[in-house]
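S.K.: Okay, here's the prediction I keep looking at, along with the sequence it came from:
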Amino acid sequence: MSLRLVRAPEPYERLDGDGPSLFLAGGITGIEDWQSRAEILAGRAGFPVTVFNPRRAGFDMTREADSVEQIAWEHRLLRAADLVLFWFAEGPSTQPITLFELGSAAERPGRIAVGVHPSYSRAMDVRQQLRHVRPEVEVRSTLEEVVAEALRALRDG
C-alpha cells in the first residue's frame, strides 16, 4: 500500500499500481500548507493512492512563465484525477481560483469532495451553490473529514 505524490510542475504518467488519483484543489497563496496535512492523511488510506498536489516549492507567481506552467499543470491534472478534493482553508483570501475550479467541476461529470473551514468567509455561498447544482455533495467542516470522505469514495469505486 503506497502513496504516490505528484507535485506541480512534475509531469504525470499513470503507472501500474498507482491506484486511484486525488487532486488537492484549494488555496495556496497566503494560505497555510494544508496540502501537506492532506498528503499525510492520504498516506494512511490503506490502499495505493496517487495525490496531485499543486503547491510547489519556490513558486514565484510574478513570473509569467511559471504561472502559465502552473495553470496548465493544474488544468491537465484536475481533469485526469479520479476525484477532486476541494478545501477552502481559513485565511484572509476568498481563494477565487478555487471557487472558479469548483464551479467548473460541479458543472461536469466527475467525483468531488468539498470541505470548508468554519471561518472561511464564503462558506455559506459554497454550501448554497452546491445545493443547487450538486445536492448529493455533503460539504465537510474539517480537512480530516473531507479527506476521509474522498478516500472512502476512491476505495469504494
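M.R.: That came through fine.
S.K.: contacts and neighbour counts: CA atoms only from here.
M.R.: Fine.
S.K.: Any buried residues in whichever helix in the chain runs longest, and which?
M.R.: Counting residues, the longest helix found in the chain (DSSP state H) is helix 64-80. Buried residues in helix 64-80, defined by neighbour count with 16 or more other Cα atoms under 10 Å: 70, 73-74, 77-78, 80.
S.K.: In addition, the following structure is provided for comparison:
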Amino acid sequence: MSTKRVLVAYGTEYGGTAGIAEQIGETLREDGLDAVVLPAADVHDVRGYDAVVLGGSLRGGRWSSKAAHCAERNADSLRHRPVWLFSSGPLDRSAEEHDIPPVAAVARQMQLIGAREHMTFGGTITARTPGLLARALIRQGKGGDFRNPERIRTWAHHIGSELAA
C-alpha cells in the first residue's frame, strides 16, 4: 500500500495561519503520511492528493478569500476525498476554552465540499505583524500569539489516525 498524500493548504494574511499549516504538515509526516504544505492561492488541482486540510485566517468574521477561492476552485475534486477545514483568528484564549463554530462563510464551504470537520485555533498578532490594524491592536495591549502548538498537533494526529483507519 502506498503512502497517502495529504495536501495542507492555507490562506494567510500575515503568516500566522501558515505557521499552523506547517505544524499540521510536520505532524502528519511524523504519522507516516506524505504531507505537502502550500499557499491556497497556488493550489489549482487537488486530484494528486488522497486528502486535504485547508485553513484560513479570520479577520472581522471573514475567512481568508485565498482559502475560500481554493475551496471553490477545487470543489468538485474536494467532494471526492476526505477534507478538514481550520480557521485561525481569535486574539485571546477563547479557542482553548471552547469549540468555536465555523463562521458562516466557512460553514457554507464545509457544505459545498463535504468537509468532515472544522477547528478554530487562536491567531497571532505581534510587533512584527505589518499593518495599521496590527499596530493599533498591539498599542491597545491586544496582541500576542494565541496559537497552541499542542492543540494543533493533537488535531493533526486525529486526522492522521482517521486516514490510517
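M.R.: In hand now; what should we look at? Just so you know, these numbers come straight off a predicted model, no measurement behind them.
S.K.: between the buried residues of helix 64-80 of the first structure, which is nearest G19 of the first structure?
M.R.: Proximity to G19 of the first structure was ranked across the buried residues of helix 64-80 of the first structure by Cα to Cα; first place goes to A80, at 13.0 Å.
S.K.: The closest one pairs with which position in the second structure?
M.R.: Correspondence of A80 of the first structure to the second structure, assessed by TM-score structural alignment: G48.
S.K.: okay, now S104 of the first structure: neighbour count?
M.R.: 10 (other Cα atoms under 10 Å).
S.K.: got a list of what the aligned residue in the first structure for A71 of the second structure touches?
M.R.: Aligned against the first structure by TM-score structural alignment, A71 of the second structure finds its counterpart in L102. By Cα atoms under 8 Å, 6 or more residues apart in numbering, L102 of the first structure lies in contact with F86.
S.K.: Which element, helix or strand, includes L102 of the first structure?
M.R.: helix 96-106 (DSSP states H and E).
S.K.: Flag every buried residue along that helix.
M.R.: So, applying 16+ other Cα under 10 Å, buried residues of helix 96-106 of the first structure: 98-99, 101-102, 105-106.
S.K.: could you dump the residues you listed to TSV with distance to L85 of the first structure?
M.R.: Shown next, in TSV, are the buried residues of helix 96-106 of the first structure (distance: Cα to Cα, whole Å):
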residue	distance to L85 of the first structure
T98	11
L99	12
E101	11
L102	9
A105	10
A106	12
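S.K.: wait, which of these is closest to E90 of the first structure?
M.R.: For the buried residues of helix 96-106 of the first structure, the nearest to E90 of the first structure is T98 (13.3 Å; Cα to Cα).
S.K.: show me what contacts that closest one?
M.R.: T98 of the first structure is in contact with 25-27, 86, 88, counting by Cα under 8 Å, 6+ apart.
S.K.: mind giving me TSV with these and columns for neighbour count and distance to V51 of the first structure?
M.R.: Output for those, formatted as TSV (neighbours: other Cα atoms under 10 Å; distance: Cα to Cα, whole Å):
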residue	neighbour count	distance to V51 of the first structure
A25	25	11
G26	27	14
G27	26	16
F86	26	13
F88	29	18
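S.K.: Let's verify the closest residue to A150 of the first structure other than its chain neighbours: helix, strand, or coil?
M.R.: Closest residue to A150 of the first structure apart from its sequence neighbours, by Cα to Cα, 6 or more residues apart in numbering: A113 at 5.7 Å. Look at A113 of the first structure: counting by DSSP: H, G, I helix; E, B strand; the rest coil, its state is strand.
S.K.: Surely A113 of the first structure is in contact with S141?
M.R.: No: between A113 of the first structure and S141 there is no contact under Cα atoms under 8 Å: 11.5 Å.
S.K.: what's the distance between A72 of the first structure and R55 of the first structure?
M.R.: Distance, A72 of the first structure to R55 of the first structure, by Cα to Cα, to the nearest Å: 14 Å.
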